[in-house]
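Engineer: After the sequence you'll find the predicted model.
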Amino acid sequence: MYRALPYKTKQFFFVLIKLSIVIGAFYFIYNKLTTNNDLDFTEFIEFLHKNNVFSLKNVIFLIFLSLFNWFLEILKWQELVSSIKKISFFEAQKQSLGALTASLLTPNRIGDYGAKALYFSASYRKRIVLLNFIGNMMQMAITVLFGVFGLYFFITEYQVDFSFLRVSRFLIIISVVSILSIFGLKQKRFKIKGFSIEKVIDFIKNLAIRIKVSTFVLSLLRYLTFSFQFYFLLGIFGIEVSYFHAMVAITSMYLLASVIPSIFIFDVLIKGSVAMYIFTIVGVNEFTILSIVLLMWILNFVLPSILGSFYVLTFTLPKNKTA
C-alpha cells in the first residue's frame, strides 16, 4: 500500500513521521521537567544556583564528562559495526544520537534497535540488530558485575533489614525465571529480538575477539565515567562521603534500577525512587538525591537527544546498493 503511493505523498508522510518523533520527544521532556510531583522545577533550579552548580568550572567539567560518556558509546557502536561495515565516527554519532531521540518514548529503549537498523540497507539490518543487542548486553554485564559487589557491600555495611517474606518471594521469582530461561535455551524456537538463540550464539562466537574485548572495555570506561559524574555531583551538593562508600551506593542503585522495565522517558522516575531508597539509608536527603538524578538525566540524555533530534530531522533512508 505504501509503495503504491505517489513519491511526493511518501515524502510528506516521511517528514511528518520525523517531525512527530521530535515533537513527541520534546513534549515529554518538557512535561517531565515541569510536572514532576516529587521535584518542582523552579525549586530545582534555585537549588542548583544555591550550590554553585552553574559555576564555569563545574559546568565545563560536567559537560566534559557527559561528552566523554557519549564519545565512548559512539566509539563502541563504531567498533561493533566495523565487524560488517566500516563507518566513520561522524556516521556512528548520527546513528547513536538519532536512535536515542527516536527511542526516547519506547519501553526499555526498544526503539533503538529499529532506529539504528534503518540507517543501513535491508541486507545489513538483522546483523545490526544483533550488534546493538551485544553492545547493550555488554553494558548490562558491567552494571550487574559492579552492582552485585556493590549491593553486597551495601547490605553488609549498612545492615539493611530485609523481611524474610520479601526475600523469599524475590528468591522464588529468580528461581522461576532461571528455570524458565534454562528451559527456553534448550528450545530451538526460543528467540531473542526475533532471532533463535542458536543464531545469536553463533553470531557472538564468530565476532572477532578484538571487537568483543574493545566493546567490553569501552562499556567499562563508560560505566566508570557516569558513575564518577554522579559522585562528583554528590560533592558539589556538599555530601561528604568517601569514593568507596559512594560507589557502593551508586552501583547498587544502577543495578536495582536497571532490572525494572520502564518507558525510557520515565527512567528518571525509577532511578529517582531507587536512589532515594539507597541514599536515604546512607544519610542523603531526598531533595538532594532527586536533584542529582534529574541533573544526570538532563546531562546524559536530554542534551544528547536535542542534538539527536537534528539527525532525526535530516535522516534519509539508505539506498540498498550503497548503504
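Structural biologist: It's in. Residues are numbered from 1 along each chain as shown.
Engineer: switch to C-alpha atoms for all contacts and neighbour counts from now on
Structural biologist: Noted.
Engineer: Any idea how many residues pack against residue 147?
Structural biologist: By other Cα atoms under 10 Å, the residues close to residue 147 number 25.
Engineer: got another, please set it beside the one above:
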Amino acid sequence: MYKRIQNQANFHSSWDVIKQSFLGPKQWMFWVVMALSLVNWGIEARKWQVLVAPVQHITLWKAFKAVLSGLALSLFVPNRVGEYVGRILYMDEGNRLRSIALTLIGSVSQLIVTLVAGIGGLIYLRSYVLTEGRQLQGLSAFWFDGMLYAIIVGTVLLLLVYYKLSRITSIIERIPFVSKYSFFIQKVETFHWKELTNVLMLSVVRFVVFTAQYLLLMQVFEVHIGIIDGWWIICVMFLVLAIVPTIPIAELGVRGQASLQLFGLLSTNTIGIIATAAGIWGINLILPSLAGSLFILSIKLFRK
C-alpha cells in the first residue's frame, strides 16, 4: 500500500514538473520545436524531390505528402522500411519500382551524416565526459574504443560506396541474372558527385534541425547541460538509434534508455530527460505519422 501511494505521489510530482515546464517562461521554445518539425520533414521532402527528379518531376507539396505517408506506414515495420512503400504510392505507374533505388540514396546519405556526427560525439565523450567517476553502464573503455574504430571503418567504406554509386551500378548491371532488372537501377548512374554532395548537404541541414530541437526541448524541461556537451551527446544518441534495429512505434523505450544512459552522465533530472525523449518522439514521429495516415486515405491506389 505504501509503495502504491509513493508511486502515485511520484507520478503527480513528475506531472507537475512537466506541466510547469510547458507553462513557464521557456514555453515558446516548445512551439519553436513544433515549427522545426515542419522544417525537418520539409527538408526531407525536398531531398526526395531532388532524388526522384530523374524518374519523375513532382511538386514539393506532393513530396511532403509522400514523406509523411511513408512515415505513417513505417510505424510498425522495423527500421522504417515502410517509408519506401508510402512514398512510391505517389509515383506514376512504371516509375514506382525505379524510385526505390533513388529513395535508398537519401537514406544512405542521412545515415552517413548520423555516423560521422556520432563518431565526433564518441570521440568527445571519450575525451571530455567519460572519466573514472563517469562511465557508460556495461561498456568498458576497451569495448568503447573497439566500437569507435569499427564505426569509423564502416563509415569510410559507406562514403566510398556512396560516391561510387554510378560505377557500382554499372558493374552490377553486367551480372547476368541482374541485367534483366537493370531498368530499376539505371537512373542511379545519372547522379554526379556534385548532386550526391547536394543531397548530403540537405541531410546535414536536417540533422542540425533535429539536434536543435532536442537542445531546445531540454531547456524546456530544465535539463541543464551545456550546449556543446548536449550537442555531442545527442549525436551519440542518434548514432545508437541508427545502429540498433527498432520498430518506430516502440522506439520510445530505446530512445528513453539511451537518453538516460547518456544525458545521465551530466544531469540528474531524470524526469526532464525522459520527457525530452518522449517529446521528440511524439513531435517528430507520431504527429507527422498521423498527418501521413490522413494523406494515405486520400490516395487512389488503383486508377483503373
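Structural biologist: Perfect, thanks for sending it. Everything quoted here is computed from the prediction, not taken from an experiment.
Engineer: what's the TM-score here?
Structural biologist: Superposed pair, TM-score by TM-score structural alignment, normalised by the length of structure 2: 0.76. Supporting alignment: 273 aligned residues with a Cα RMSD of 3.7 Å.
Engineer: all strands in the stretch 51-200 of structure 1, in order from the N-terminus.
Structural biologist: With DSSP state E, counting those that start in this stretch as the criterion, the stretch 51-200 of structure 1 has strands at 191-192, 195-196.
Engineer: and if you look at the stretch 201-304 of structure 2?
Structural biologist: Going by DSSP E, counting those that start in this stretch, the stretch 201-304 of structure 2 shows no strands.
Engineer: can you map out the helices along the stretch 51-200 of structure 2?
Structural biologist: Counting by DSSP state H, counting those that start in this stretch, the stretch 51-200 of structure 2 has helices at residues 60-73, 82-88, 96-124, 141-163, 165-173, 176-179, 193-220.
Engineer: Deepest in the core, which of those is it.
Structural biologist: Neighbour counts (mean count of other Cα atoms under 10 Å) averaged over each of the helices of the stretch 51-200 of structure 2 peak at helix 60-73, with a mean of 24.
Engineer: residue range for it in structure 1?
Structural biologist: Mapping helix 60-73 of structure 2 onto structure 1 (TM-score structural alignment) gives residues 89-102.
Engineer: average offset between the matching stretch and structure 2?
Structural biologist: Mean deviation of stretch 89-102 of structure 1 relative to structure 2 after superposition (mean Cα distance after the TM-score superposition for structure 1): 1.2 Å.
Engineer: To residue 277 of structure 1, which of the strands of the stretch 51-200 of structure 1 lies closest?
Structural biologist: Nearest of the strands of the stretch 51-200 of structure 1 to residue 277 of structure 1, taken as Cα to Cα: strand 191-192 at 32.7 Å.
Engineer: Now render the strands of the stretch 51-200 of structure 1 as CSV, adding distance to residue 123 of structure 1.
Structural biologist: Below are the strands of the stretch 51-200 of structure 1 laid out as CSV (distance: least, Cα to Cα, whole Å):
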stretch, distance to residue 123 of structure 1
strand 191-192, 19
strand 195-196, 15
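Engineer: sorry, back to before: kindly present the helices of the stretch 51-200 of structure 2 as a markdown table, with separate columns for distance to residue 294 of structure 2.
Structural biologist: Shown next, in a markdown table, are these (distance: least, Cα to Cα, whole Å):
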| stretch | distance to residue 294 of structure 2 |
| --- | --- |
| helix 60-73 | 8 |
| helix 82-88 | 12 |
| helix 96-124 | 21 |
| helix 141-163 | 34 |
| helix 165-173 | 35 |
| helix 176-179 | 38 |
| helix 193-220 | 24 |
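Engineer: So for residue 52 of structure 2, which of those helices sits nearest?
Structural biologist: For the helices of the stretch 51-200 of structure 2, distance to residue 52 of structure 2 was read as Cα to Cα. The smallest value, 6.0 Å, belongs to helix 96-124.
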